[in-house]
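Peer 1: No sequence on hand, only this structure:
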């Protein structure tokens, strides 16, 4: 059966991308064939679509690290035709053809059952970025962070991970401080639940300091690099910061003093290779006690034609909130 997929090709410095007709026989091997209802747009997708060999080694390629849809056929007894399923992480959209397509074929070990309480639209409003935010909050709480102990900083707050983290932490009664370089979005962040919005320089000025005044109980960092270095000295005793991004760099410089004098923790968050059971548990949680009805207001749905522009905006750091892609709509 023919279907449409967003194909990116790289030749030297030239990058071409377009929606092209494909055949099921061209899909990679796998146990479960899925008809895709929606995908979402993440920073990693923008990198793959821009020919980044650190994400995708071989082209032509179909990006899209998320997908939700209906099982067409399965060689695995755990899934049957008609099942509603979600796929995020593992190798989808990286070196395995991804969710910017009307059909995907993947190993059964990558496939999650969509909870009844989570619509297909909401599943991709969350997407990898939203699930990463949920994993970050979960990791902070497991480290002893709680609402009554002090404010929580969220860096890159207007982005996909950051905006969901702001909304989720607010729902859970935390005092959220949103960090953003987009002053025109301050009111939007306040509407999401931020108690206060600060600019990048308010935090980055303390980069390189061994210790600083303890301001934040914890932080969800989404950008990496110097931002992590600047946050660590400002954490309260027994505080913690999660980190999951690298848009600001991959190196972190920090004194050992905050770790040995205040007992702070630096916690990495991986949403790609964690066990399927853990992914399913997070999916079930966001369908239940951590549901965010307001997430739809943070999400822009696009069809095939708008995908290139959104990918470019996210790569340039100009994306706001979440983007859901309908590959079946022009």
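Peer 2: Ah, there it is. All values reported here derive from a predicted model rather than from experimental measurement. Numbers count the residues shown, from 1 in each chain.

Peer 1: going forward, measure contacts between C-alpha atoms and count neighbours the same way
Peer 2: Will do.

Peer 1: Which stretches in the stretch 101-250 of the chain count as helices?
Peer 2: Along the stretch 101-250 of the chain, counting by DSSP state H, counting those that start in this stretch, helices occupy 120-142, 160-171, 186-192, 200-204, 226-231.

Peer 1: Okay, buried residues for the shortest one please.
Peer 2: In this case it means helix 200-204. 200, 203 (16 or more other C-alpha atoms under 10 Å).

Peer 1: now do the first one
Peer 2: Neighbour-count burial for helix 120-142, counted by 16+ other C-alpha under 10 Å, picks out 120-137, 139-140.

Peer 1: hmm, back to that, any chance of TSV for the helices of the stretch 101-250 of the chain, columns distance to residue 95?
Peer 2: Converted to TSV, the helices of the stretch 101-250 of the chain look like this (distance: least, C-alpha to C-alpha, whole Å):
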stretch	distance to residue 95
helix 120-142	16
helix 160-171	22
helix 186-192	35
helix 200-204	34
helix 226-231	29
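
Peer 1: Next one for the comparison:
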């Protein structure tokens, strides 16, 4: 038996809490992992609070990512003792996830942890950092280079935004960080942002085209924020969109695309092909400042997860929230 966060469905709604689970209850999979660390992400908060219908079946163990050590494997790519990380693949939504001391999953979903990255650091990076790297790679692939001009990052004080700011700065980009919490200005400057922009500039409906400002953008917000970012892109600017913190809708026009040649690139971290996953994790191992990463990480215990999750929906989370599950495995 081991501890797990469990979301149960009742006639009056759903409820999340800490429970006990037997290994035999875990869903099918060819790799059993002893989970060392997991994290809390925005999607986890939606699942735990029930604020959005993220969970597709009940009971469910939430947690869209984890890092741990293989305990048992019938998959040709992994053996007991291997250090692994998982992001996405419907884990924590359709398949029991990482907010538990053990997880049984398909080996095809796992990535071997790069040398030099501890299990703890792997989850300090987590899906947020992995997604941030996918965004940076998308900008590069579409021709946005450090000398192209300023890159704007929305939701910059959150997990994806914080790590995106760090990664871009390390590669020589000039970063403008957008936040709704201007008290975080010093924090964002410490991550490397050159300009701090109040989110209020992006939250009201704007013109189809605004003054050209950004060569590139990483957007976690969606909604009217993304619409205003698109309207402010330079000619042939590129936007990597990976989130919906401000809404699913996109109230924009075709003007940025047909008059300025703007490219909108969708970033999906859930079903991303393994080759890109491997490349992203290798680059994270090589490029991310682990000391800065540690400084922007808050650690909580598994028993605290349900109480902490609502903070995401209230806009109170800075950086990364790391969940200690079996830290002795590190």
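Peer 2: Good, I have the coordinates. For clarity, every value in this text was computed on a predicted model and none was experimentally measured.

Peer 1: Superposing both, give me the TM-score.
Peer 2: Taking TM-score structural alignment, normalised by the length of the first structure as the basis, the two superposed chains have a TM-score of 0.95; 327 aligned residues with a C-alpha RMSD of 1.5 Å.

Peer 1: Point to the residue nearest the middle of the second structure.
Peer 2: The structure's the second structure has its C-alpha centroid closest to residue 128; by C-alpha atoms, centre = their mean the separation is 2.2 Å.

Peer 1: need the contact list for that one.
Peer 2: 41, 159, 160, 163 (C-alpha atoms under 8 Å, 6 or more residues apart in numbering).

Peer 1: Kindly recompute the last result at 7 Å.
Peer 2: Neighbour list for residue 128 of the second structure: 159, 160 [criterion: C-alpha atoms under 7 Å, 6 or more residues apart in numbering].

Peer 1: ditto for residue 158 of the first structure
Peer 2: By C-alpha under 7 Å, 6+ apart, the contact set of residue 158 of the first structure is 180, 320, 321.

Peer 1: From residue 249 of the first structure, how far out is residue 229 of the first structure?
Peer 2: Using C-alpha to C-alpha, to the nearest Å, residue 229 of the first structure is found at 11 Å from residue 249 of the first structure.

Peer 1: neighbour-wise, which of the two wins?
Peer 2: With neighbours defined as other C-alpha atoms under 10 Å, residue 229 of the first structure and residue 249 compare such that residue 229 has more, 22 against 13.

Peer 1: Can you find the partner of the more buried one in the second structure?
Peer 2: Superposed on the second structure with TM-score structural alignment, residue 229 of the first structure falls opposite residue 227.

Peer 1: what's around the equivalent of residue 90 of the second structure over in the first structure, how many residues?
Peer 2: Mapped onto the first structure by TM-score structural alignment, residue 90 of the second structure lines up with residue 91. For residue 91 of the first structure, the neighbour count with other C-alpha under 10 Å is 17.

Peer 1: go on, the one 4 residues further on?
Peer 2: For residue 95 of the first structure, the tally of surrounding residues (other C-alpha under 10 Å) stands at 19.

Peer 1: Can you tell me, leaving aside adjacent residues, what's nearest to it?
Peer 2: Distances taken as C-alpha to C-alpha, 6 or more residues apart in numbering put residue 56 closest to residue 95 of the first structure, at 5.3 Å, once the chain neighbours are dropped.

Peer 1: what about that neighbour, helix or strand, and which?
Peer 2: Using DSSP states H and E, residue 56 of the first structure is not contained in any helix or strand.

Peer 1: how many other residues sit next to it?
Peer 2: Using other C-alpha under 10 Å as the criterion, residue 56 of the first structure is surrounded by 23 other residues.

Peer 1: quick one: contacts for the aligned residue in the second structure for it?
Peer 2: Per TM-score structural alignment, the equivalent position to residue 56 of the first structure in the second structure is residue 55. For residue 55 of the second structure, the contact set (C-alpha under 7 Å, 6+ apart) comprises 47, 93, 94.

Peer 1: what about 8 Å?
Peer 2: Neighbouring residues of residue 55 of the second structure by C-alpha under 8 Å, 6+ apart: 47, 92, 93, 94.

Peer 1: Going by distance to residue 281 of the second structure, which of the residues you listed wins?
Peer 2: Of all the contacts of residue 55 of the second structure, residue 92 has the smallest distance to residue 281 of the second structure: 20.8 Å, by C-alpha to C-alpha.

Peer 1: Wait, that closest one touches residue 100, no?
Peer 2: No - the pair residue 92 of the second structure / residue 100 is not scored as a contact, 10.6 Å apart, by C-alpha atoms under 8 Å.

Peer 1: which residues do these two both contact?
Peer 2: Here residue 92 of the second structure and residue 100 share the contacting residues residue 61, scored by C-alpha under 8 Å, 6+ apart.

Peer 1: And those two? Which one has more around it.
Peer 2: Between residue 92 of the second structure and residue 100, counted using other C-alpha under 10 Å, residue 100 has the larger neighbour count: 30 against 25.

Peer 1: check which helix or strand covers the closest residue to that one other than its chain neighbours.
Peer 2: Of all residues not flanking residue 100 of the second structure in the chain, residue 4 sits nearest, at 4.0 Å (C-alpha to C-alpha, 6+ apart). Counting by DSSP H and E, the element that carries residue 4 of the second structure is strand 2-10.

Peer 1: re the thing from before, out of the helices of the stretch 101-250 of the first structure, which gets nearest to residue 9 of the first structure?
Peer 2: Evaluated with C-alpha to C-alpha, these place helix 120-142 nearest to residue 9 of the first structure, the distance being 23.9 Å.

Peer 1: wait, residue 101 of the second structure sits on residue 18?
Peer 2: No - using C-alpha under 8 Å, residue 101 of the second structure is not in contact with residue 18; the gap is 11.6 Å.

Peer 1: Among the two, which residue is more densely surrounded?
Peer 2: Ranked by neighbour count (other C-alpha under 10 Å), residue 101 of the second structure and residue 18 place residue 101 first, with 25 against 18.

Peer 1: Residue 30 of the first structure: neighbouring residues, count only.
Peer 2: Residue 30 of the first structure has 16 neighbouring residues, counting by other C-alpha under 10 Å.

Peer 1: Could I get the contacting residues of it?
Peer 2: 105, 106, 107, 108.

Peer 1: now stretch 314-326 of the first structure: how far from the chain's centre is it?
Peer 2: 11 Å (C-alpha atoms, centre = their mean, to the nearest Å).

Peer 1: likewise stretch 49-68 of the first structure?
Peer 2: For stretch 49-68 of the first structure, the distance to the chain centre is 15 Å (C-alpha atoms, centre = their mean).
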